[in-house]
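Peer 1: take a look and give me a structure for this.
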Amino acid sequence: MKKSRLLAPLFGALLFSQGAVHAADDALEQRLQRLERRVGHITELMLEVQALKRTNRELQGQVEEQQHMLERLRKKQRELYLDLDERLGRLQGAPAAAATPAPEERPAEVPAARPVPGSSPAARSSSSKPSRSAGERADYDAAYASLNPSKRRYKDAINGFNAFLAKYPQSDLADNALYWLGESYYVTQDNKSALAAFDRLLKEFPDSDKVPGALLKKGYILDAMGKRKEARNTLQQVLDQYPSSSVASMAKARLKHMKSR
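Peer 2: Just a heads-up that it's a prediction; the model follows:
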């Protein structure tokens, strides 16, 4: 009997401890489940972040590719302008043409004839032109040849025309050299240098047949620089002063495009 009384508290304590253990196990299990849910949530967030990073890299790659394509299109457009200038010069051969004829198509210089007795002073003055050395012609032709569409050595053309202008500042080809120097800078997207070349042509050779083309390209460059008012004024100058030139229609089209933007 005594033994039973002694064992009763012991069993009670044992049952209580087992219950406490079960309760602790349940609490621990719940904590583990909460932690697992949190870890799972964090894992999902990490996966989402990684997916966003991957998408961002893909989009960045697409943007870079589109920028590269746009740059190539812009360069191609400039090359087309240059080629168009050359073709206009070859087809028309007019004094107001935007481009000079190719060197091999330019007429050879004819030695000035001796004045005929009784001829007018105007006739005598028109038959005399400044002499041009063979080296001068060769240097110009070498620089111009670099612009050939099959070569497109624009840096060589820039160096060649700059060297020509430094060596022959009084040459009757100086205005041509300045124009094609501006075109070379324009194609290579050096707008600041191109604008300087065209401005120099307009200032030093206001009577040159390259003036309409120089004004047209100046308008293009000013538009690209965001100077819309100056660009419109320059392009309008082409229409006002050279309405029959080969570039007048191009100036008109550009002005129309600018108004639609």
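Peer 1: hey, let's count contacts and neighbours off CA atoms from now on
Peer 2: Fine.
Peer 1: for Arg232, grab the count of nearby residues.
Peer 2: Residues lying near Arg232 (other C-alpha atoms under 10 Å) number 21.
Peer 1: residues of the helix or strand in which it is found that come out buried?
Peer 2: Per DSSP states H and E, Arg232 falls inside helix 228-241. Neighbour-count burial for helix 228-241 flags Arg228, Ala231, Arg232, Thr234, Leu235, Gln236, Gln237, Val238, Leu239 (criterion: 16 or more other C-alpha atoms under 10 Å).
Peer 1: okay if I get those as CSV plus distance to Ser193?
Peer 2: Formatted as CSV, the buried residues of helix 228-241 follow (distance: C-alpha to C-alpha, whole Å):
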residue, distance to Ser193
Arg228, 19
Ala231, 17
Arg232, 20
Thr234, 18
Leu235, 19
Gln236, 23
Gln237, 22
Val238, 21
Leu239, 25
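Peer 1: next helix or strand past the helix or strand containing Phe161?
Peer 2: Using DSSP H and E, Phe161 maps to helix 154-167. Later in the chain than helix 154-167, the nearest helix or strand by DSSP H and E is helix 174-187.
Peer 1: name the residues that touch that following helix?
Peer 2: 75, 78-79, 82, 100, 140, 144, 147, 154-155, 157-158, 161-162, 164-165, 168, 191, 193-198, 200-201, 205, 208, 210, 214 (C-alpha atoms under 8 Å, 6 or more residues apart in numbering).
Peer 1: following up with a second sequence; could you model it the same way so I can compare the two?
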Amino acid sequence: MKLNMITATSVAVLFSAQINAAAPVEEAGTNTSTTAVANSSVALSSSNLTMEQRIERLERMLQARNQVQLDLQNQVEDMSDSMSTMVGQLEQSNYQIEQMIERQREIYQELDRRFAQLQASPVTAKASTEAAPVAAGEDQSYDAAVALVMQDKDYDAAIPAFQSFIKDYPKSSYAPNAHYWLGQLQYTRGQRDQASEQFNKVVNDYPDSNKVAESLLKLGIIAQFQNNNAEAKTLFTRVVKEHPNTAAAGLAQTRLAKF
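Peer 2: Modelled structure (predicted):
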């Protein structure tokens, strides 16, 4: 009986010891789980922070790229404007060169005309005496107007000089040249409408004049300035077809190629 009681007591002690031993294990397990969860939260928080940093970095890179693209676009637009200005200046320079070449050609034509006139066969003394006052006045008036252009470069004074010549000698053989010179001077001063009247006068009233081709060319150039490209093409084509192998035809062909 006594032995059985000792045995029961021992078993109870062992059972209690086991229970008490299990508690720390369970608490330890609980603490470990809590720590793991906390560590996971810290890791997740750290991961989220890194992601945010990466997103902010990408956003900054995107903004920087957009700014670079905007700067490049602005530079391209500035370059385009500069190129347009340069092209306009180049076209204006080319036109001025064309005008200089054409003016020199006209000067030589005038000199050839005057030289040929001096070498012409003399008329009879009576006819020369009767015609001299009129011819002298006509020649002097025309030569004076031309000299204002070629020698004095006084274009402002040359315009009324040619206007007076046309008024005083409407039937003169120099009339088509006078109309052309007047149109050229008015065109140079930017008076394109008045210049067109003079060039049309040459084309319509003096179809046999050697100034018709140049007048048609000038009318085409004026049409271009007025953004009337269809009319300009028609006039340039007319120069090429009706007056081939002329300097005016070459210039007209060059302009046609640019359309």
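Peer 1: show me what the helix holding Arg232 of the first structure is packed against.
Peer 2: Here helix 228-241 of the first structure touches helix 211-224, helix 248-259, going by 3 or more C-alpha pairs under 8 Å, 6 or more residues apart in numbering; DSSP states H and E.
Peer 1: could you pull out the helices in the stretch 1-150 of the first structure for me?
Peer 2: Secondary structure of the stretch 1-150 of the first structure, counting by DSSP state H, counting those that start in this stretch: helices at 2-92, 121-126, 134-145.
Peer 1: could you identify which of those helices is most buried?
Peer 2: Highest mean neighbour count among those (mean count of other C-alpha atoms under 10 Å): helix 134-145, with a mean of 17.
Peer 1: post-alignment, it versus the second structure, mean distance?
Peer 2: On superposition with the second structure, the average gap between helix 134-145 of the first structure and its aligned counterparts reaches 5.4 Å (mean C-alpha distance after the TM-score superposition for the first structure).
Peer 1: again, but for stretch 40-55 of the first structure
Peer 2: Relative to the second structure, stretch 40-55 of the first structure is 2.8 Å off (mean C-alpha distance after the TM-score superposition for the first structure).
Peer 1: how close does the nearest residue to Ala197 of the first structure once chain neighbours are set aside get to Ala174 of the first structure?
Peer 2: Leaving out its chain neighbours, the residue that sits closest to Ala197 of the first structure by C-alpha to C-alpha, 6 or more residues apart in numbering is Gly182, at 5.0 Å. To Ala174 of the first structure, Gly182 of the first structure is 12 Å away according to C-alpha to C-alpha, to the nearest Å.
Peer 1: JSON lines please, covering the helices of the stretch 1-150 of the first structure and showing distance to Ile221 of the first structure.
Peer 2: Formatted as JSON lines, the helices of the stretch 1-150 of the first structure follow (distance: least, C-alpha to C-alpha, whole Å):
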{"stretch": "helix 2-92", "distance to Ile221 of the first structure": "11"}
{"stretch": "helix 121-126", "distance to Ile221 of the first structure": "37"}
{"stretch": "helix 134-145", "distance to Ile221 of the first structure": "22"}
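Peer 1: out of those helices, which gets nearest to Met250 of the first structure?
Peer 2: helix 2-92 (10.5 Å; C-alpha to C-alpha).
Peer 1: what helices or strands is the helix holding Phe161 of the first structure leaning on?
Peer 2: In terms of contacts (3+ C-alpha pairs under 8 Å, 6+ apart), helix 154-167 of the first structure is packed against helix 134-145, helix 174-187.
Peer 1: quick revisit: who's more crowded, Gly182 and Ala174 of the first structure?
Peer 2: Higher neighbour count among Gly182 of the first structure and Ala174: Gly182, with 29 against 21, using other C-alpha under 10 Å.
Peer 1: Lys233 of the second structure: neighbour count?
Peer 2: 20.
Peer 1: fine by me, thanks again.
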